[in-house]
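In: sharing a sequence plus its predicted fold:
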Amino acid sequence: MLDTLDSLDMAKLKAFIFTYELGSFSLVAQKYGKHSSTYSRRVSNLEIDLGVELFVRNGVHLVATEHAKVLYHPAKSLLAEAEHFAQRVELCLADDETQLNIAIDSALHCFAPNKAISQVIKEFPATEVNIFSVNSTQVMGLMNKQEADVGLVLSNFKVPSSLMNNKLFEFDIVRVMAPSYAEQAGINSGKEVESALIRGLTQIVLSPLNELGVSTQNYSSRLLNVDNFEMAKRLAMDGVGWTNLPRVECEKELSQGELIEFIGVHEHNLKWSVDALWPMDKPKGTVATRFVDLITAQNGNPL
């Protein structure tokens, strides 16, 4: 077996795989370049190396042998692993991350971080990307323990000294409630609501932010704690209280009348922002930087 492995040549292996898939040397040449005789020679040399016939030649027609059928899938896997190895070598030479652990606040799913992640994976296929979708407090914990290389959280005021934070983008916040809850509270959509009336209603808030000291989100005297915007939205739609949501989180429900927007007296242009977190003692890598750039560009309003 060792002699067989020693004799393997990636160019010959590719020639075999391409020929098996396309059925002729001329078609391989048309698709991948080089002369058809180059692929014919490489396949012949591979047959000599392996000691088995891979194709029956019948003029310009090729028929894959049983040996070829047995070897095709392992050859395909071997080639994929070899290409992955080459990509990892390139990462090492470029000093890029071979692994990237991203911790994302689950409250931020409405900003589609999966799109930025998918693009990073396509651009850096050799980098192993791991995703932790957790709440704000847990993101901080993962970053503190250096189990994550970059974190995305709602902006807050309790970033540990071991971390750097960089505000990425702002987003619009809207106060919403179900029409039934508004009717029950005597609130007319489109009219400013007195602060005293709002404070007397049940507010659905993000508990992880309270744990991080962001008490500015608390407006009402009666609070219902949840750990993400999706749950807050669902409860608001069920008519159990009002909540602050990113506009992007509830645009559909607002347009369909499942939620209504309201504002307090003298309140305008409510905004919040998203932070990226980095370990203070670890430089930002190329892949992590690309991820942050992508999600910032994707959501606009960079700071």
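Out: Thanks, I have the structure now. Values in this document were obtained by computation on a predicted structure and should not be read as measured data.

In: only C-alpha atoms for contact and neighbour calcs from this point on.
Out: OK.

In: mind listing the strands for the stretch 1-150 of the chain?
Out: 55-58, 61-64, 99-105, 128-134, 150-154 (DSSP state E, counting those that start in this stretch).

In: before we go on, here's another structure to hold up against the first:
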Amino acid sequence: MIKRVGFYREFGGHGDPSASASAPSLRDAVRAAGEWDEDQIVAYLESATEIYSTMGAERDVITGDDWIPGAGSLVTDGSWLWLVELAHYVRNHHMALPSDFVDHIRANGYVSPSLSHEQSLKIFNEYFDRDASHGATAPRSTLRPFFTWYVPALTNTSSAALIKQLGAAGLSVAHPLTDALFGFRETVEGRKGPLMGGPDVLAASLADGQYRDVEFQCWMGYDQSLATHVRRIDPSAQKVTFQIADVPEADREDAVAALVRALDQDAAHCLGFVIDRIGTSGEQDWDRVLVGHGGQLAVLPDIVGIRRERLSAHPEFAAAHGTEYGPLAVFHRPER
């Protein structure tokens, strides 16, 4: 079972919803001076694997002035679990840590172990399942990595261009050996049928307003594919989602790179995109955040791109630094 450290009553609304007045106070852990190797301990805390990310910042509860980006996010070294803000309080207030945790850090040579996606998923599920057993509300995510982007409603021309862009990036909508298309399409009335034929049939289906959902495989070579789902959000926009979880972990960065190459070819028409290599933001209502109305961002993925004219409706981006990508402002989750 994962051990927890630093879940104080002042953090009751972040990370551990079961925290209450009975939890220890952060103020009681503040010291005048830290451990002799405090800098190395802080570096360890900041280098652990982040398994759950939140957007925004919280004030330092001791001083009330400093802002802590990503407060409430969860990080782990595989044995212990703590909140992102723990490093801030150790560095700035010399907060005391349990002796067995400090011994553990020193025994690891101040180097946090690397965790696989499967290890991160196991810890994530253990943590939130435990909260659920206490009757608390916790995010329920399948933790499936994905890459989603939004485009204006596809026409015959733009859908054919999308298929061509995927091909140029090394992703084929038909199997490289059989040239067969594997997929389904569903009408707005809910009638679902197989998608058979070639890329021209797929292009026509993507552009046909009678189809709400179109599902197919994008092939990376002969034996690897990404489940791809194109959904009509409204008459003016469609969402294209690639399940990078379908690709073996060792090859996922290649899949992400290929999808970025495809997106780069028509960035000017992109309405927004999300890259989430772990899947922690899977339950975020990205439709509302990126193309609809409302929908405040609660969980930050690896990368999110949003149209610059929409930023005024999302104050949660105000403290973040974005870079330009065509008509989008792109925000990266800070490295810890």
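Out: Structure received. This structure is a prediction, so every number in the text was calculated from the model and none was measured.

In: quick one: TM-score?
Out: The TM-score (TM-score structural alignment, normalised by the length of structure 1) is 0.28; 140 aligned residues with a CA RMSD of 6.3 Å.

In: ok so, going back, just name the most buried of the strands of the stretch 1-150 of structure 1.
Out: Most buried of the strands of the stretch 1-150 of structure 1, by mean neighbour count (mean count of other CA atoms under 10 Å): strand 150-154, with a mean of 25.

In: any buried residues in the lengthiest helix in structure 2, and which?
Out: In structure 2, assigned by DSSP state H, the helix with the most residues is helix 117-133. Going by neighbour count (16 or more other CA atoms under 10 Å), the buried part of helix 117-133 of structure 2 is His117, Ser120, Leu121, Ile123, Phe124, Tyr127, Phe128, Asp129, Asp131, Ala132.

In: thinking again about what came up before, include distance to Pro113 of structure 1 when you put the strands of the stretch 1-150 of structure 1 into CSV, please.
Out: Putting the strands of the stretch 1-150 of structure 1 into CSV (distance: least, CA to CA, whole Å) gives the following:
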stretch, distance to Pro113 of structure 1
strand 55-58, 48
strand 61-64, 46
strand 99-105, 8
strand 128-134, 10
strand 150-154, 9
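
In: let me know which of these is the nearest to Ile173 of structure 1.
Out: Comparison of the strands of the stretch 1-150 of structure 1 against Ile173 of structure 1 by CA to CA identifies strand 150-154 as nearest, at 12.2 Å.

In: distance of Ile117 of structure 1 from Cys92 of structure 1?
Out: Between Ile117 of structure 1 and Cys92 of structure 1 the computed distance is 21 Å (CA to CA, to the nearest Å).

In: now do the end-to-end distance for stretch 115-134 of structure 1.
Out: Taking CA to CA as the measure, stretch 115-134 of structure 1 stretches 18 Å from start to finish.

In: identify the residues contacting that stretch?
Out: Outside stretch 115-134 of structure 1, the residues within contact range by CA atoms under 8 Å, 6 or more residues apart in numbering are 84, 87-88, 91, 97-106, 287, 290-291, 294-295, 298.

In: quick one on the thing from earlier: quick one: list the elements packing against the longest helix of structure 2.
Out: Counting by 3 or more CA pairs under 8 Å, 6 or more residues apart in numbering; DSSP states H and E, the packing neighbours recorded for helix 117-133 of structure 2 are strand 49-52.

In: which one of the strands of the stretch 1-150 of structure 1 lies nearest to Leu22 of structure 1?
Out: Ranking the strands of the stretch 1-150 of structure 1 by their distance to Leu22 of structure 1 (criterion: CA to CA) puts strand 61-64 first, at 9.8 Å.
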